[in-house]
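Visitor: Sequence plus the predicted model coming up.
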Amino acid sequence: MIPVIDWANAKTARHNVVKDIGMAFRNPGFMVLTNPDVPTKLRREVFDSADKFFDLAVNEKQQVSILNTPHFRGWGAKGDESLDETQPQIDTKETFNVGLDLPENDPRVLANNPFRGPNQWPDIPGFRETLLAYYDAAQSQGLAILSVIAEDLNLPSNHFDALFKDPLSALRLLRYPPRTGAQNEIGAGAHTDYGAITLLMTDGEPGLQVRARDGDWIDVPRVENAYIVNVGDCMMRWSNDIYVSTPHRVLTPKNTRRSVAFFVEANPDTIVAALPGTGDPKYPAIRAADYLQSRLDATYAPKETA
């Protein structure tokens, strides 16, 4: 059972929200968060922008291909990515990724630091502005949730603030085509997310499933005006396994399915290590950028297909 938690209570009944989110992140590692701070109008505009982009001709989308850059920005075509590293099938989805938007003369961009390259933008009026406004709003919502996490783990509420100031956070637009009936077809293979937490909004088309502790796959409920929020691998490491990063997948839908994911990631040089009070470390400390790079390398590695 995936709990539904009302974010509107974060100010009036914060103790209860901290307790409820803490329980959700311990098991099942997912929650549905209603009444988030991100404006409804902005969320609608992001979906509209995604539709305009994905409806472009393939040759126009190829101009901003994610394969053009080592910084994982731009359009990912069907087959560019396989999230389930144990299976031979490729994901049928297509994506568009945006990272922290830095000026071209930023020293980190000039130095070609990992994940510090420029975003790629299609020639769609208002597209860049809408996505960057959403990036900032979703990052702010993510930091607000991180403050709850800190309190749940008996840390100051601002514990994570400085660690997420210049983040690796990524905004991802996704579109899944309708199922064709092909063997082993999958929208997005079973995987865990890489970062701290993920904020996901969907168009209501079914397909997202979470693997319960008994191994069964359960459907994530559709709730209006809500985010689906889950724990990522870095937060599981930070919490020393107090929180769980739960495998999930997207089945090929009956109809076209659209979603927008925001992956809340730390600053590149942040060291992810067991937080104070969580016991003896179960994982070695690792730099956030190094962990992300290792996971992306596996995701984009070529696969043999039958």
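Guide: On my side now, so go ahead.
Visitor: CA atoms for contacts and neighbours, from now on please.
Guide: OK.
Visitor: What segments of the stretch 51-200 of the chain are helices?
Guide: All helices of the stretch 51-200 of the chain, identified by DSSP state H, counting those that start in this stretch, fall at 58-62, 107-110, 127-152.
Visitor: Most tightly packed of these?
Guide: Highest mean neighbour count among the helices of the stretch 51-200 of the chain (mean count of other CA atoms under 10 Å): helix 127-152, with a mean of 19.
Visitor: how much distance is there from it to the middle of the chain?
Guide: Distance of helix 127-152 from its chain centroid, counting by CA atoms, centre = their mean, to the nearest Å, is 11 Å.
Visitor: mind putting the helices of the stretch 51-200 of the chain in TSV, distance to E81 included?
Guide: TSV is the format used below for the helices of the stretch 51-200 of the chain (distance: least, CA to CA, whole Å):
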stretch	distance to E81
helix 58-62	15
helix 107-110	25
helix 127-152	22
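Visitor: Quick one: closest of these to L199.
Guide: helix 127-152 (7.5 Å; CA to CA).
Visitor: coming back round to it: which of the helices of the stretch 51-200 of the chain sits closest to M235?
Guide: The closest approach between M235 and any of the helices of the stretch 51-200 of the chain, judged by CA to CA, belongs to helix 127-152 at 9.6 Å.
Visitor: also this one, for the comparison:
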Amino acid sequence: MSEQIPVLDLAPLQDGAPGALDRLGEELRRAFTEVGFYFVRNHGIPQSLLDATFEAAERFHAQPIEAKLALKINEHNIGYMPMRGATTRVNAVGDVALPNANEAIFFKRDLPADHPDVLANVRFRGRNQWPELPGFREQVLQACDAFEGLGLRLLPLYARALGLEPGFFAPYFDEPMYTLRMSHYPQQEPTAPENEFGIAPHVDTSFMTILAQNRIPGLSLRMPSGEWVDAPAPEGALLINGGMMLRRWTDKRFLATPHRVINRSGRERYAIPFFMDAGYRAVMAPITADSSPADDRTGREPPITYPDFMTGYQRSNFHHAADDKAEKVQMQGA
């Protein structure tokens, strides 16, 4: 299985080796046209930081339910989502399953109270909700900074994979939208219904998902052959994939590969995926195969922005967003 998922080693790029960017861009192109996932090594994020972030996720979910519900998820998709608080619909693969058997807390960029978007109540640009756990906020922010930094360093590879200049994506990611999700998957009993999953088969919504490898099994991928296989966890590597936004932006040339989680390990499982997208107001017009200038592109989908896309997704999949109150939040600048 590990041989089927490409491994990109960033060391030559960091060392300034001649031709490294073009070689890695070609490897990335193959990864996204043949598999939809890839590993990255020598990524610059210390294992100690990842371990501490997993520990923070475990500390959060070990709290009493009352403490967690005090931070209940809101229309900005920030806060705590209780167990079975989401059903995979918009991005489902196959039939819609039962509500997902996990709980999670979501964090976005940590905006100050006087930020213009916060003051205007712009959707998905609200303030984070923090638990009263010593050192927790600092750990989450450190992890977000590290993941964001890696994502930005990878953007030139994505551009070269599409035959574009290395700096093509930079203006779109001046202040990227991102979400760190800290998930808890309890042990699923053998008697659980067949269509209940930790997370049902789905594709991500994001441009880029960075996943710190989990030593407790449960994640599986649907390979191009249609076979579901367990995801490996090679030491020192991060697993990265693209989602619906990347596929749309690349005019469907890049894959968004389905995956799912089933936790029958006998242990509690935690995950800390980091979902990264372009800036809130960036207009993403499909990048067609001829790589024509942005204003002249006529792809298979119309241009879209982050709030346009995420509003429909959230209302369809997250139970807390399925009522009219979420529509009262302004969509300024969208």
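Guide: Sure thing, it's come through. What you see is a predicted model; the values in this text were computed from it and never measured.
Visitor: TM-score for this pair?
Guide: Once the chains are overlaid, their TM-score stands at 0.93 when taken by TM-score structural alignment, normalised by the length of structure 1; 300 aligned residues with a CA RMSD of 1.7 Å.
Visitor: on that earlier part again, of all the helices of the stretch 51-200 of structure 1, which lies closest to V264 of structure 1?
Guide: When the helices of the stretch 51-200 of structure 1 are ranked by distance to V264 of structure 1, counting by CA to CA, first place goes to helix 127-152 at 6.2 Å.
Visitor: ok, and for stretch 64-81 of structure 1, which residues are buried?
Guide: By 16 or more other CA atoms under 10 Å, the buried positions in stretch 64-81 of structure 1 come out as 64-67, 71-78, 80-81.
Visitor: Would you check how far apart the counterpart of H71 of structure 1 in structure 2 and A237 of structure 2 are?
Guide: In structure 2, the position corresponding to H71 of structure 1 is occupied by H76, as judged by TM-score structural alignment. Taking CA to CA, to the nearest Å as the measure, H76 of structure 2 and A237 of structure 2 are separated by 31 Å.
Visitor: before we move on, back to that, which of the buried residues of stretch 64-81 of structure 1 fall in strands?
Guide: Secondary-structure check on the buried residues of stretch 64-81 of structure 1 using DSSP state E: residues within strands are 74-76.
Visitor: what about the aligned partner of N128 of structure 2 in structure 1, neighbour count?
Guide: With TM-score structural alignment defining the correspondence, N128 of structure 2 maps onto N119 in structure 1. Burial of N119 of structure 1, expressed as a neighbour count using other CA atoms under 10 Å, amounts to 22.
Visitor: Then G135 of structure 2?
Guide: Other residues near G135 of structure 2 number 9, with proximity taken as other CA under 10 Å.
Visitor: Kindly list the longest strand within structure 2.
Guide: strand 176-185.
Visitor: Superpose on structure 1 and give me the mean offset of that one.
Guide: Its matched residues in structure 1 lie on average 1.2 Å from strand 176-185 of structure 2 after superposition (mean CA distance after the TM-score superposition for structure 1).
Visitor: chain center to that strand: distance?
Guide: Averaged over its C-alpha atoms, strand 176-185 of structure 2 has a centre that lies 7 Å from its chain's centre (CA atoms, centre = their mean).
Visitor: can you tell me which residue is nearest the centre of structure 2?
Guide: Note on structure 2: the residue nearest the mean C-alpha position is F275, at 2.4 Å, using CA atoms, centre = their mean.
Visitor: Work out for me the element the aligned partner of it in structure 1 sits within.
Guide: Taking TM-score structural alignment as the criterion, the aligned counterpart of F275 of structure 2 in structure 1 is F263. Secondary-structure element containing F263 of structure 1, defined by DSSP states H and E: strand 257-264.
Visitor: Check which helices and strands that strand is in contact with.
Guide: Taking 3 or more CA pairs under 8 Å, 6 or more residues apart in numbering; DSSP states H and E as the contact definition, the neighbouring helices and strands of strand 257-264 of structure 1 are helix 40-54, helix 127-152, strand 170-176, strand 197-202.
Visitor: Serialize the ones you listed to CSV and add fields for distance to I21 of structure 1.
Guide: Below are those laid out as CSV (distance: least, CA to CA, whole Å):
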stretch, distance to I21 of structure 1
helix 40-54, 22
helix 127-152, 8
strand 170-176, 23
strand 197-202, 12
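Visitor: Nearest to A182 of structure 1, out of the ones you listed?
Guide: For these, proximity to A182 of structure 1 was assessed by CA to CA; strand 170-176 is nearest, at 14.6 Å.
Visitor: Just tell me the aligned range of that closest one in structure 2.
Guide: Aligned by TM-score structural alignment, strand 170-176 of structure 1 corresponds to residues 179-185 of structure 2.
Visitor: Need the residues that contact the matching stretch.
Guide: 57-58, 61, 101-109, 144, 198, 263, 268-276 (CA atoms under 8 Å, 6 or more residues apart in numbering).
Visitor: same thing but 6 Å
Guide: With contacts defined as CA atoms under 6 Å, 6 or more residues apart in numbering, stretch 179-185 of structure 2 is touched by 57, 102-108, 269-275.
Visitor: Among these, which pair sits farthest apart?
Guide: Taking CA to CA as the measure, those reach their widest spread between K108 and R269, a distance of 22.3 Å.
Visitor: Pick out whichever of these two has more residues nearby.
Guide: Set side by side, K108 of structure 2 and R269 show unequal neighbour counts under other CA under 10 Å, the larger going to K108 at 26 against 23.
Visitor: In contact with the alignment partner in structure 1 of the more buried one, which residues are there?
Guide: In the superposition onto structure 1, K108 of structure 2 corresponds to G99 when matched by TM-score structural alignment. Residues near G99 of structure 1 by CA under 6 Å, 6+ apart: A170.
Visitor: circling back: which ones are touching the match of H71 of structure 1?
Guide: 123-124, 126 are the contacts of H76 of structure 2 under CA under 6 Å, 6+ apart.
Visitor: Quick one: the residues you listed as CSV, columns for neighbour count and distance to P6 of structure 2 too.
Guide: As requested, the contacts of H76 of structure 2 are exported to CSV (neighbours: other CA atoms under 10 Å; distance: CA to CA, whole Å):
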residue, neighbour count, distance to P6 of structure 2
R123, 23, 37
F124, 26, 33
G126, 25, 37
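Visitor: Narrow the residues you listed to those in strands?
Guide: Short answer: these have none in strands (DSSP E).
Visitor: Perfect, that will be all.
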